[in-house]
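Peer 1: here is the input, now give the coordinates:
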Amino acid sequence: MGDSPYGRILIPVDGTEDALRVIRPAGELARVMEASVDFLYVSPFDESTDEGDASWLPASIVRPAAEEAQEIFTVAESLLPQEVARACHHRAGIPAEEILRFIDVMGIRLVAISGHKHSRVSGLLLGSVMQTVLERAHACVLVVGND
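Peer 2: Prediction:
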């Protein structure tokens, strides 16, 4: 990694075209800055929501979340320049809250996130993840707009 204070770039992914559209420009930025990329996928639940060895969630619910995460990471990684180091993280919970927690815990200084076509008011009414991250993150937020 270079001397940039932005040695790691967080890219939240959910498999949507909007989220995947962020990867190429953020990946190019990471390449130029010699930064690594952290992909973060947040599902409503997975194995980590269970306590102890006995799972109360049926495998038909838990297993697809992990499989979906892996499929999303595979696509996301394919869009990143090969020379950019990357790590994939799967968390369970409310997306905006988990993204904000990840930023704080991991010391992330730059987040690249998709900007949806909402007005500020509709974003607030819809509870937009992007809007929440933009307003509450203790990091710089790069919003990648739609074409």
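Peer 1: C-alpha from now on. contacts and neighbour counts both.
Peer 2: OK.
Peer 1: where exactly do the strands run in this protein?
Peer 2: 8-12, 36-43, 86-92, 110-114, 140-144 (DSSP state E).
Peer 1: nearest to Leu20, out of the ones you listed?
Peer 2: Checking the strands of the chain against Leu20 by CA to CA gives strand 110-114 as the closest, at 8.3 Å.
Peer 1: for that closest one, name the packing helices and strands.
Peer 2: Where contact means 3 or more CA pairs under 8 Å, 6 or more residues apart in numbering; DSSP states H and E, strand 110-114 is packed against strand 8-12, helix 17-21, strand 140-144.
Peer 1: second chain to compare with the first, below:
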Amino acid sequence: MDQPDTKSCIQYKQILVPIDGSENSCRAIAAAVDMAELSQATISILYILTFSQQTPLQKQIHGDKVPHEVRSNPVAFAKSMLKDAGKLIPKHIPRHTYYEIGEPGIAITDFAQRNHYDVIVIGSRGLNFLSGIWQGSVSKYVTANAQCSVLIIK
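Peer 2: Alright, predicted model coming up:
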């Protein structure tokens, strides 16, 4: 099978993939891997520590609390999420992992701008209509406010 002509493709060198542990964030990592292999890019995985994000919205509405492992050691929880996500990237692709604390949309766009990323590959959360109105969409915020290209994966 012939190799694709990468000269005609956009060449991204720094790819940022924010994760939240969802199926769509795993799909975003897979898409970033494909992009990285075409352009020999580095992938950075970013996890944003936000306590309200750790518990699904439905459980928050019903009064469930933040999981114990998040409350007792949030940094260890973030590192665990990043380690699991890193396993989805083949060893030959350079990667970095980071965590930040804050509101996800703002933290992602600020991190991407500070570190000069070429593209953000982010999973769509797929919230239902009511949840989307109440909570908003991180991917929508990132798309509207990022200074670089954004690819949303469903």
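Peer 1: hmm, back to that, tell me which of the strands of structure 1 sits nearest to Ala19 of structure 1.
Peer 2: Nearest to Ala19 of structure 1, of the strands of structure 1 and by CA to CA, is strand 110-114 at 5.4 Å.
Peer 1: now do stretch 17-26 of structure 2: distance to the chain's middle.
Peer 2: Its chain's C-alpha centre and that of stretch 17-26 of structure 2 lie 5 Å apart, by CA atoms, centre = their mean, to the nearest Å.
Peer 1: what's that stretch aligned against in structure 1?
Peer 2: Using TM-score structural alignment, stretch 17-26 of structure 2 lines up with residues 11-20 of structure 1.
Peer 1: try stretch 102-122 of structure 2
Peer 2: Going by TM-score structural alignment, stretch 102-122 of structure 2 sits over residues 93-113 in structure 1.
Peer 1: and the matching stretch, end to end?
Peer 2: Length of stretch 93-113 of structure 1, first residue to last, CA to CA, to the nearest Å: 18 Å.
Peer 1: how about that stretch: buried residues?
Peer 2: Residues 95-100, 102-103, 108-113 are the ones in stretch 93-113 of structure 1 that count as buried (16 or more other CA atoms under 10 Å).
Peer 1: for stretch 117-131 of structure 1, same thing?
Peer 2: In stretch 117-131 of structure 1, counting by 16+ other CA under 10 Å, buried: 123, 128-131.
Peer 1: ok, residues contacting that stretch?
Peer 2: Contact with stretch 117-131 of structure 1 is made by 95-96, 113-116, 146, as judged by CA atoms under 8 Å, 6 or more residues apart in numbering.
Peer 1: now the buried residues of stretch 93-113 of structure 1 in a markdown table, with distance to Ile9 of structure 1?
Peer 2: What follows is the buried residues of stretch 93-113 of structure 1, written out as a markdown table (distance: CA to CA, whole Å):
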| residue | distance to Ile9 of structure 1 |
| --- | --- |
| Pro95 | 17 |
| Ala96 | 17 |
| Glu97 | 18 |
| Glu98 | 16 |
| Ile99 | 12 |
| Leu100 | 14 |
| Phe102 | 12 |
| Ile103 | 10 |
| Ile108 | 7 |
| Arg109 | 7 |
| Leu110 | 5 |
| Val111 | 6 |
| Ala112 | 7 |
| Ile113 | 10 |
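Peer 1: so which of those residues is the closest to Pro64 of structure 1?
Peer 2: Nearest member of the buried residues of stretch 93-113 of structure 1 to Pro64 of structure 1, counting by CA to CA, is Pro95, at 17.5 Å.
Peer 1: check contacts around the nearest residue to the closest one once chain neighbours are set aside.
Peer 2: In space, and not counting its chain neighbours, Pro95 of structure 1 is closest to Val42: 5.4 Å by CA to CA, 6 or more residues apart in numbering. Neighbour list for Val42 of structure 1: 13-14, 90-95, 98-99 [criterion: CA under 8 Å, 6+ apart].
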